[in-house]
Every structure is written in C-alpha cells, then in structure tokens.
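**Q** What follows is a predicted protein model with its sequence.
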Amino acid sequence: MSNPQNSTNLAQGLKPRHVTMLSIAGVIGAGLFVGSGHAIAQAGPAVLLAYAAAGTLVVLVMRMLAEMAVATPDTGSFSTYADRAIGHWAGFTIGWLYWWFWVLVIPLEANAAASILTAWFPAIPHWAFTLVITLVLTVTNLFSVKNYGEFEFWFALIKVLAIMAFIVVGLTAVFGWMPNSNVSGVSHLTDTIGFMPNGLGAVVAAMLTTMFSFMGTEIVTIAAAESKDPGKQISKATNSVIWRIFLFYLVSIFLVVALVPWNDARLAEVGSYQTVLEQIGIPNAKLIVDIVVLVAVTSCLNSALYTASRMLFSLSKRGDAPAIAQRTTRSGTPNVAVLMSTSAAFLAVFANYVAPAEVFNFLLASSGAIALLVYLVIAVSQLRMRQKQEAAGEKLEFKMWLFPGLTYAVMLFIVGVLTVMAIRPANRPEIIATALLTVGVVVAGLIVDRRRKAARRAGVALG
C-alpha cells in the first residue's frame, strides 16, 4: 500500500468560487493602482490605445490557451502543451523561464508590501516585514490548496470592490455630482497638448509597460487543474476576460486621464488612483490606496508562490526538475515544490544585498520579455495542436476565433513588439538579458533531452 505522504498527485481542493474570483481579479496587480501612472506620463491620454492593444493581445492569447486547456487540463498549462506541440526543449524552456519569472516576483512584491508597512510602523525593520510576509504565505501554501484559494478569494474580492468604488467615485466626479470636488467633465482628454501629446512612439513605449500588467491572467488555467470540472471553469474564465479588461483597465484608466492632466507630476510619483482621489477631494486618499496596494501586492505574492510551485511540480512530473519536487502531502499539496520556489526567492533577495547592484539588475532584466515569450509559445503550440487535431478529425469544445488567421496575427504582433524592444535603448537590456537566459535554458533542455534519449536507447539495448 502506498504511503500518502509520498503521493505525487495534486488535490482538487479549489472550489468554483475560488476559481471564479481568481479569474476575475488575477489580472489586477499593483501595476494598475500605481504603475499605470508611469504609462500615462509616457503617452498621455493616448495610453488608452496602449491598454486596448495590450488587452486585445491578452484576450486572444487566453482564447488560444483555453482551447488547449479545456481539451486537456494540466497544472503545467502552456509548458505541457509546448512539450507536446513543439518539442520537449520548448516545454522545458518555457516552463523554467515562467518559474523564474514568478520566483523573482516573490521578493519584489514582498519588498513592496514591506515598504508600505514600514511607513506605518517605522520602528520595525524593513527586512523583518519582508521575511514575515513571505514566511506566512509560504506556510499557508504548504497546508492545502484550499488555503491558497481562500486567501485569493478574499484578496481578489477586496481588489474588485476597490476598483468598482473608484469607478463609481470617478464617474460621479465626471458628471459633476461629487461635492467639494475641483474637477469634472472629460476635458483633460484633449486640453493638454492634445490626445497624443508625445506621438505614436510614446504609445508603443507605454504598451510595453502596460503589457506586463496583464501577466497573471493565465494562472487560472493552472489553478483550474486543481478544481472539479476544470474545463467548465476555464471556459467561464476565458469568456469573461474581455469585460474584465474593459472594466478594470480601460474604464478606470479613462477616468484617470479624464480627471487629471496627463503631465501632472503626481501620476508617476504616487500613482494614478491616489492622484485622482486627491484631486477629487477624497479624505485619507493615500491611506486608502496604500491599503488596497498592500492587498494587491500580497495577493500577487500569494499567486507567485502558488504558480511557481505548480510549474516546478509539473516540470518534475515530466522529468525536467528534481524528482523530489513532485512529492505531495496527504492533502495533495506539492510541499517540496513550494519550499524550493521560496528558497530560490530568498536567494534572489540575498543576491540583492550581497552582490553588486549590476547582478540583481541583470536578474530583474532577465524576466523582462518572458511574458511575451510565453504568449508566443502559446500561439505556436495552439497552431500546431489545432492542425494535428483537425487532421485527426477531433472535435473541440472551445475554439480560437478565426483560426488560423488570428493566431498568425498574434504571432506577428508579438515578434514585432520584441523587435521594437530590441531597437529601443530603454528596453534593449531586457531583451539581451532575457535572450541570454533563454539560450542557457534551451541548451540545458537539449542536454536533458539527449541524456533521456541515450538512457532509453541503453534500456532498449539491455532489454
């Protein structure tokens, strides 16, 4: 009889409400509340075009990913599909790159949360908050996937309610119904050097900034594998991604650029939401936004721990990571994968303190284009899998629109964005660092693949 402590199967502990709320708020991070101010300062009101372009890309990529995930739900998600559709090296590479991306997110989000708490409680050292936050969420992720689901449910609910409240307040101000407000109407869309004050190049640059705000939308396809009826959950989440991006990003950013001049220095300094609330005259605007941002970064940290551990678990199941990483507890939680991912994050933090600044900056830059590489791999995988399925006469429950035209269009768009990043001096270090990391991982994948094939040949010869 097998020991359940040595099991290698995940539990289906996520409830429908967990997956639903995760899908609704998974795309909402601190980038919306704070980082959007930098994008607005770059492109002016035309930042709406940047968000619309990036949002459209995410909608199409999610549609392609959902087509594959509904047909064969897997906690390895696009990494597993790349393995099957493109080759073992592709699944190995994109799986490890994605794991690396979220491992770096852990210390960054913990540091952001600690910065807010240190401002409230200056007597407690910054590093102590960083350590405690990371350890608490690591422990909750170790016990059961239900803990992750429950934490994310409430984190997500707070984020959604905060954005809805902001939209209501913003619309009230636009229509001039807000008492004691100094602003109304939408004149700021054009009254400060026009709608596109810095030209189309600035809009493209802002799109590069906004695109990474959407990273995390795909987590629902990973989480759904730990729920009952994953295909149904993935379909619901994907069908709702359009209104989520429209409501949370386009409507809220529209209100920001309508109510505040795009060249207001506060947008880049304190963030878009705080600037608008202060302009309207909402008391304690900074405290309100700090609380919401604290929830957002804690939520992102929680998701980073979860996502990194599940990707490492999937890589281990496929023989591409240490075998011990696929071990699970009695409750079906990959505890070793959680601990290994957290340990890697702590090493990144340690590198930040002891290594030269250039080293940590390279580590951060190396994750710069990973989101786009993930999207490109999803598109190529969907194209190849769909072609194979159609040749075999298989029927799909969930399909990509206008196949294969839209799939090719997405691939060309992503290659175009990567090319722009390579040309722009500001983004070139990210492309170089990500390219070096990718080449290293590809080489490692090819070595693993060659050893695996050699082992199989040796086994056949011995047989």
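**A** That came in fine, so what should we check first?

**Q** Could you use CA atoms for every contact and neighbour count after this?
**A** OK.

**Q** Does His126 touch Ser115 like I think?
**A** Yes. Using C-alpha atoms under 8 Å, His126 is in contact with Ser115, at 6.7 Å.

**Q** Can you check my assumption that Phe398 lies in a helix?
**A** No. With DSSP: H, G, I helix; E, B strand; the rest coil as the criterion, Phe398 is located in coil rather than a helix.

**Q** That one: neighbour count?
**A** When counting by other C-alpha atoms under 10 Å, one arrives at 17 neighbours for Phe398.

**Q** Now do the contacts for it.
**A** Listed by C-alpha atoms under 8 Å, 6 or more residues apart in numbering, the contact set of Phe398 reads 66-67, 70-71, 235.

**Q** What subset of those residues is buried?
**A** Under a neighbour-count criterion of 16 or more other C-alpha atoms under 10 Å, the subset of the contacts of Phe398 counted as buried comprises 66-67, 70, 235.

**Q** Now render the residues you listed as a markdown table, adding secondary structure and distance to Ser341.
**A** Rendered in a markdown table, the data for the buried ones among the contacts of Phe398 read as follows (DSSP: H, G, I helix; E, B strand; the rest coil; distance: C-alpha to C-alpha, whole Å):
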| residue | secondary structure | distance to Ser341 |
| --- | --- | --- |
| Ala66 | helix | 26 |
| Glu67 | helix | 29 |
| Val70 | helix | 27 |
| Ser235 | helix | 29 |
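
**Q** of all those, which two lie farthest apart?
**A** Checked with C-alpha to C-alpha, the buried ones among the contacts of Phe398 reach their widest spread between Glu67 and Ser235, with 8.6 Å between them.

**Q** Can you list the neighbours in contact with stretch 242-250?
**A** Taking C-alpha under 8 Å, 6+ apart as the rule, stretch 242-250 contacts 24, 27-28, 32, 48, 51-52, 55, 59, 163.

**Q** which residue ranges form the helices in the stretch 301-450 of the chain?
**A** Under the criterion DSSP state H, counting those that start in this stretch, the stretch 301-450 of the chain carries helices at the ranges 335-354, 357-365, 370-391, 405-423, 428-462.

**Q** want to throw these into TSV with mean neighbour count and distance to Tyr98?
**A** Conversion of those to TSV gives the following (neighbours: other C-alpha atoms under 10 Å; distance: least, C-alpha to C-alpha, whole Å):
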stretch	mean neighbour count	distance to Tyr98
helix 335-354	19	12
helix 357-365	15	13
helix 370-391	20	7
helix 405-423	16	17
helix 428-462	15	11
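
**Q** second one coming, line it up with the first:
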Amino acid sequence: MTEKQTDTSEPDQMNRGLTSRHVSMIALGGTIGTGLFLGAGHSIATAGPAIVLIYMIVGMFMFWMMRALGELILSDPNNPTFINYIEKYLGARAGYVMGWTYWIGWITIAMSELTAVGVYMKFWFPNVPSWLFEIGFLLILYGLNVVTVSAFGETEYWFSMIKIIAIVAMIATGIMMAIAHTRTVEGVTSIGNLWQHGLVAHHGHKILAAFQMVFFAFLGIEFVGMTAAETKDPVTTIPKAVNSIIIRILIFYVGALLAIMTIQPWTAYSAAQSPFVQVFSGIGITAAAGIINFVVLTAAASSLNSSIYTTGRMLFSLSSPGQKISKLNQRQLPVNAITVSTLLIALTVVVHFIFPGDAFELITSVASAAFVIMYMMLVYTHIKFRQSTDYLQGEKRFKMPFAPVSNYLTLIFMAGIFIILLSQRQTFWTTVIAIVWYLVMIMISIRKIPK
C-alpha cells in the first residue's frame, strides 16, 4: 500500500461525513450479528450458563484489541484503513499480506451474507427465485454507498437500531416475566433457572469450543477502524465509540443471554433453533419466527452494507497510485474501488449455479480463521508503535490500558483460540487452509515487494 495521489481536479482525502452518532452505532453493529440471534442456542447448549462468563472473558480481550487499534488510529487519523499502520510498523510485506487477506475475507463474508439475504427472503416469498432478492439488495446498498458516506452511515445506524430494539425487547421481557414469576411450558420464570440445572453443560469438555464460537461472534468488531478517515472529529469520536464497546457487550450480549436463561431453564433450548424464536413463541407471540427472520435479515443486510464499504476502502488503499481504482470522485468517495468490489460480490449468483451451498460455509470459515491472525497482527503492531519514535516523541492520545502487559495477554489468548481451532474436528481443515493462504501470500509478497 502506498500513499494516494490523485489528479489536481480531485480531492486528496476522503469526505469526513460520518458523525459521532453514526460511528457509535457502527461500533455497536460490529459486535452484534446473527451469531447472537441464531447462534446463541448452540452456545448455550454447548456451555450452559458458563457461556455468560465466556462472553465476558472474550469481550475483555476484544476490548483490549480495540483499545490498541484506537491508539493507533489516533496517532494518525488520516490513514484510509488500519492496514496502513501494519505496513508502517511491521513493513510493506506485512501490510501487503494483511491488506489482501482482509479484502478477500470481507468479500467472502459479503458473498455469504448475500446468500443469507436470499434465504431469509424465501421465508416470506418461497416461490420467488433467491437471486432476484440478492441482486436487488446488492444494488440498493451499492447505490447508498456511492451517494455519500453519510448515506452509508445513516443506513448502518438504522440497521443497528433494529438489532438493539430486538435485544432490549428480550431483556425487558425477561425482567417482567421474572418479577411476575410467569409460568411457561418449561416451568416458572425465575433467576434461579440460571443455576438450578448446573452452571456448566453436562458435556463440559466442550467448553473450549464455546470460546471459539464466542470469538467468532465478535468478528467485525474492528470495523470501526475503517471509518476514521471519514469521521468528523475522530479525536473525540473514535475513543467514545471504542470505550462504549465493553459496556454494550455487557448489556446486549450478557444481558440478552441472562434474560434468555431466566425465562426458561437453559436445558430447554435447542441448538438447532434461535433462542429468541423459542422465547417469543413460548410466551404466545405467534409471529415470533417472522419477527426474528426480519431481525436476522437486517443483520445480514448490515454485514453486507459494511462489506461493501470495507472492501471498497481496502481496495482503494491497496491499489497503486495512478490506477483508476486509486482515485476518489468529486464526492471524495472511492467509487471505482467500491464498484469493483461490488461486482465481485455479485458473483455470488453465478457461484450458486456452480458450487453447492456448503462451499460458502467452507470459504467463510477459512476467512474467519484468518481473522484470528489478523487481530494478532493488530495487537503486535501496537507493540511496535509503542517502541517507535512516533510514540516516544508524539502526543499521547487514548493510551491502551496496562500496555504492554495487556498486549501480550491478548496475544496469548488469541493464540489459544487458534490452537482450539486446530484441535476441533469441525474447524481443523479450514484453519489449515487459512495457514496455507498466509504462506502463499507471504511468498507472493517476497516476490513482489523488495526488502
């Protein structure tokens, strides 16, 4: 990645059109996805009430990673992506490998989410071809992303708001039912449901797998790091957004899980169904499945929207000066890079006819494993930044707490997640493929980039 140069008729910096309200919601949206709405049933079945403690532990390390990223961003808020910091402090080859990995990772995530959009829409329109919905959603979100950056921010704000409303409704339902000792088909709603059947699932040997599941629920949390160059007053906005993450994790993840396991004993939840559907159906809301389908459709559209934004900025940052992709338009947007990335995402429709649906799950799993290494590199980049003259001579903004001890503890934790991935039968091969990807990219970087 190199510093961007543009024609004199073009602006040389992106438009700072994202407000504090947008960035705060984007930070929150990056921590809440289908992993909670659909995957919480599996997590509860795997770990029992101990899942709450696991979310808190993982959340602490993810917060530390975000504080490291936040300090990097505040050292130079004009960088178009956080990959620029990796390049600066770890070298051009590291930046090249991580940049293209992050770009292709978000492309595959976008393709998976676009597929999910088609599946969710089939819930209401079973006789309409899925690809019509996929193309329709993609065109709408592409249009929003190439109008203004504030249009993207506003869309992501309302996507996140829908998810928040669903979670708050779950928490409020749990509190009211616990106070009234409401009877359900599984017994009486009570805080005692949390421990009456034990605090750990009977197959407690699977507790390590729960750490991996919870870690993946947080994927995308770093997305706020892509918005700094287009944020109004990043020196104030970025710290506020990052610091709020830990509180929101406690409220929206821990709070929702506690409510779910208070309303009914945790043993009553099926790993194959959303616990949100099970709860709302159990209290007589017959439209529960449709409501949650709308929420997860929103979550998928939110991730797709973020993917278009991210892949466009990343491709812009990776391109060489003078290329059309490396230029901003008159609205200070990397429209050419956004267009190329969106066209690749649109290949989802073609891939449907060539490969079975499981191919997307495989590719996305590989991308997810690659993100573990990406996060480790971010934390290591922060260590190198702290050792550089930029930190020693620069203004100390938004310092990471307990560094460098917190850095090394976070690295150890993430290495542990990677070991868990290699030890689990379901994730072993996808993790191996991710390792092979990195090895190939390293060899390419050695050939392309002089030392």
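**A** Arrived safely, thanks for sending. Just so we're clear, the structure is a prediction, and the values are computed from it rather than from any experiment.

**Q** How alike are these chains, TM-score-wise?
**A** TM-score of the superposed chains, computed with TM-score structural alignment, normalised by the length of structure 2, equals 0.92; 445 aligned residues with a C-alpha RMSD of 2.4 Å.

**Q** Find the nearest non-adjacent residue to the residue nearest the centre of structure 2, please.
**A** When structure 2 is reduced to its mean C-alpha position, the nearest residue by C-alpha atoms, centre = their mean turns out to be Gly220, at 1.7 Å. What sits nearest to Gly220 of structure 2 in space, not counting adjacent residues and going by C-alpha to C-alpha, 6 or more residues apart in numbering, is Gly30, at 5.0 Å.

**Q** nearest to Ala344 of structure 1, of the contacts of Phe398 of structure 1?
**A** Ala66 (29.8 Å).

**Q** Do I have it right that that closest one meets Lys236?
**A** No. Contact criterion C-alpha under 8 Å: Ala66 of structure 1 and Lys236 do not qualify, at 9.9 Å.

**Q** which one in structure 1 is aligned with Ala92 of structure 2?
**A** By TM-score structural alignment, Ala92 of structure 2 lines up with His88 in structure 1.

**Q** do the same with Asn15 of structure 2
**A** Matched to structure 1 by TM-score structural alignment, Asn15 of structure 2 sits across from Ala11.

**Q** looking at this, that match is in a helix?
**A** No. Read with three-state DSSP, Ala11 of structure 1 is coil and lies in no helix.

**Q** Report the separation between Ile242 of structure 1 and Leu142 of structure 1.
**A** Here the distance between Ile242 of structure 1 and Leu142 of structure 1 works out to 33 Å (C-alpha to C-alpha, to the nearest Å).

**Q** Between the two, tell me which one has more neighbours.
**A** For Ile242 of structure 1 versus Leu142, neighbours defined as other C-alpha under 10 Å are more numerous around Leu142 (23 against 15).

**Q** Which residue, other than its chain neighbours, is closest to the more buried one?
**A** What sits nearest to Leu142 of structure 1 in space, not counting adjacent residues and going by C-alpha to C-alpha, 6+ apart, is Asn335, at 5.4 Å.

**Q** From what I see, the one you found and Ser341 are in contact.
**A** No. In this structure, Asn335 of structure 1 is not within contact of Ser341 by C-alpha under 8 Å, at 10.0 Å.

**Q** just to revisit the earlier point, residues touching the residue nearest to Leu142 of structure 1, list them.
**A** Asn335 of structure 1 is in contact with 142-143, 325, 327-329, counting by C-alpha under 8 Å, 6+ apart.

**Q** Of those, which is the nearest to Phe195 of structure 1?
**A** Nearest to Phe195 of structure 1, judged by C-alpha to C-alpha, of those is Leu142 at 49.3 Å.

**Q** That closest one maps to what in structure 2?
**A** Aligned against structure 2 by TM-score structural alignment, Leu142 of structure 1 finds its counterpart in Val146.

**Q** And for Val103 of structure 1?
**A** Using TM-score structural alignment, the equivalent of Val103 of structure 1 in structure 2 is Ile107.

**Q** now that match: how far from Ser341 of structure 2?
**A** If you measure Ile107 of structure 2 against Ser341 of structure 2 using C-alpha to C-alpha, the figure is 7 Å.

**Q** what is in contact with the two at once?
**A** Both Ile107 of structure 2 and Ser341 are contacted by Thr311, under the criterion C-alpha under 8 Å, 6+ apart.

**Q** contacting residues around Met178 of structure 1?
**A** Listed by C-alpha under 8 Å, 6+ apart, the contact set of Met178 of structure 1 reads 169, 172, 280.

**Q** In helices, which of the residues you listed fall?
**A** Secondary structure assignment (DSSP state H) places 169, 172, 280 from those within helices.

**Q** which one in structure 2 is aligned with the last one?
**A** Looking back up the chat, that one is Ile280 of structure 1. Using TM-score structural alignment, Ile280 of structure 1 pairs with Ile283 in structure 2.

**Q** Contact partners for that match?
**A** Ile283 of structure 2 makes contacts with Thr184, as judged by C-alpha under 8 Å, 6+ apart.

**Q** next one: the one 10 residues further on
**A** Taking C-alpha under 8 Å, 6+ apart as the criterion, Asn293 of structure 2 is in contact with 120, 123.

**Q** In what element of secondary structure is it found?
**A** With elements delineated by DSSP states H and E, Asn293 of structure 2 resides in helix 288-318, which encompasses its position.

**Q** what about Thr427 of structure 2, how many neighbours?
**A** Around Thr427 of structure 2 sit 18 other residues, with neighbours defined as other C-alpha under 10 Å.

**Q** mind listing what it touches?
**A** With contacts defined as C-alpha under 8 Å, 6+ apart, Thr427 of structure 2 is in contact with 365, 421.

**Q** likewise Val359 of structure 1?
**A** 351-352.

**Q** Would you agree Ala68 of structure 2 is in contact with Met376?
**A** No. In this structure, Ala68 of structure 2 is not within contact of Met376 by C-alpha under 8 Å, at 10.9 Å.

**Q** Skipping adjacent residues, who's closest to Ala46 of structure 1 in space?
**A** What sits nearest to Ala46 of structure 1 in space, not counting adjacent residues and going by C-alpha to C-alpha, 6+ apart, is Met196, at 5.1 Å.

**Q** how close does the aligned partner of Gly44 of structure 1 in structure 2 get to Gly198 of structure 2?
**A** Here Gly44 of structure 1 is matched to Gly48 in structure 2, going by TM-score structural alignment. The span separating Gly48 of structure 2 from Gly198 of structure 2 equals 8 Å under the rule C-alpha to C-alpha.

**Q** Who has more neighbours out of these two?
**A** Counted by other C-alpha under 10 Å, Gly48 of structure 2 and Gly198 do not tie: Gly48 has more neighbours, with 28 against 14.

**Q** In contact with that one, which residues?
**A** Taking C-alpha under 8 Å, 6+ apart as the test, what Gly48 of structure 2 contacts is 198-201, 266-267.
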